[in-house]
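Peer 1: Got a predicted structure here, sequence first:
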Amino acid sequence: MNTEKMKINGGIITDKLAETRAFYMDQLGFQVTFDSDWFCLLHCPGNPKSEVAFLTPHHPSQGELFQKPFKGDGVFFTIEVDNVDEVYAKIRAKGVNIALDIRDEEWGDRHFAVTDPNGIGIDFVTHNPRS
């Protein structure tokens, strides 16, 4: 297996496709890689290779494995940023509910978290490893 050519994209099956698309684009600045009425693939601002997909449940084009909607527990995303304080200020200014206020961790990271319309935790972090 040639791991140098691997790429991973996460995907969430959701009844809230429109709300999810709007949240990631309007509140977090994600951009469209591909979009339809039943599926959207979005990428991080400035990084078209860092993507997440959202799919409506029970779509006839999908096999049984991709039919059931996400139940809202046990999933999180981490988004690494150069300046978490700047991102925090921008997201707060947009009125996004902050689920975990900005803080420093003993291992050196500085981060905060929000939740998307599906209940997925999104952790914004700047890694500052301690020596």
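Peer 2: Received it, and whenever you're ready, just let me know what you need. Keep in mind that this is a model prediction, so the values were computed, not measured.
Peer 1: can we go C-alpha only for contacts and neighbour counts from here?
Peer 2: Fine.
Peer 1: So in the chain, which strand runs the longest?
Peer 2: Looking across the chain with DSSP state E, the single longest strand is strand 47-55.
Peer 1: can you count the residues close to Asp73?
Peer 2: Asp73: 10 surrounding residues under other C-alpha atoms under 10 Å.
Peer 1: That one is in contact with Thr115, isn't it?
Peer 2: No. Contact criterion C-alpha atoms under 8 Å: Asp73 and Thr115 do not qualify, at 11.4 Å.
Peer 1: Let me see the contact set for Phe70.
Peer 2: Ile12, Ile13, Thr14, Asn118 (C-alpha atoms under 8 Å, 6 or more residues apart in numbering).
Peer 1: One more to weigh against that first structure:
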Amino acid sequence: MNTRELSPCFVTKDVDACRDFYQRHFSATAIFDCGWYLNMRIGGDGSSIQFMQPQDGMVEYGAEGVMLNFRVDDVDAEYARLVSEGVALAMPLEDHPWGDRGFSIIDPIGTALYIYSDREPSDEFRQYYTS
């Protein structure tokens, strides 16, 4: 398989809340929006996320057990920006020995968003990197 893009789709009744959250805090832009189905581009690298209201007897599913990871250039700047915008933290900003510095927040449907920048891993974790 030659995958050209991979993006999550969450089935939720809260499409409007998700649209507002990702536009406001991540400058996401709608590339398809018919009201009950929303596809949003995040950043300039082709990343996207979709939200769909349940159709024809579908059940809602999505956020439980899911964490979306956002690798950014400057995690400290993103942390300061999101905190100043009033976004509640699920995990504080901290350095991790496996090779990143990050924090997490929760979106309107309960999806954990882990925002991080790469750091040099500790000797303990360096051995697990394959490239």
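Peer 2: Sure, I can see it. Keep in mind that this is a model prediction, so the values were computed, not measured.
Peer 1: TM-score for this pair?
Peer 2: The TM-score (TM-score structural alignment, normalised by the length of the first structure) is 0.85; 122 aligned residues with a C-alpha RMSD of 1.6 Å.
Peer 1: Tell me the residues that contact both of Asp73 and Thr115 of the first structure, please.
Peer 2: Contacts common to Asp73 of the first structure and Thr115, judged by C-alpha under 8 Å, 6+ apart, are absent.
Peer 1: circling back: using CSV, lay out the contacts of Phe70 of the first structure together with neighbour count, secondary structure and distance to Lys5 of the first structure.
Peer 2: Below are these laid out as CSV (neighbours: other C-alpha atoms under 10 Å; DSSP: H, G, I helix; E, B strand; the rest coil; distance: C-alpha to C-alpha, whole Å):
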residue, neighbour count, secondary structure, distance to Lys5 of the first structure
Ile12, 21, strand, 23
Ile13, 21, strand, 26
Thr14, 24, coil, 29
Asn118, 19, coil, 31
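Peer 1: Just the buried residues of the longest strand of the first structure, please?
Peer 2: For strand 47-55 of the first structure, burial by neighbour count (16 or more other C-alpha atoms under 10 Å) applies to Glu51, Val52, Ala53, Phe54, Leu55.
Peer 1: residue contacts, whatever residue of the second structure lines up with the third one?
Peer 2: Using TM-score structural alignment as the criterion, Ala53 of the first structure maps onto Gln50 of the second structure. Neighbour list for Gln50 of the second structure: Ser7, Pro8, Cys9, Phe10, Tyr37, Leu38, Asn39, Met40 [criterion: C-alpha under 8 Å, 6+ apart].
Peer 1: Could you point out the longest helix of the first structure?
Peer 2: helix 84-93 (DSSP state H).
Peer 1: Show me what secondary structure element comes after that helix.
Peer 2: The helix or strand immediately downstream of helix 84-93 of the first structure is strand 98-104, counting by DSSP states H and E.
Peer 1: quick check, nearest of the buried residues of strand 47-55 of the first structure to Ile122 of the first structure?
Peer 2: Among the buried residues of strand 47-55 of the first structure, Val52 lies closest to Ile122 of the first structure (C-alpha to C-alpha), at 12.2 Å.
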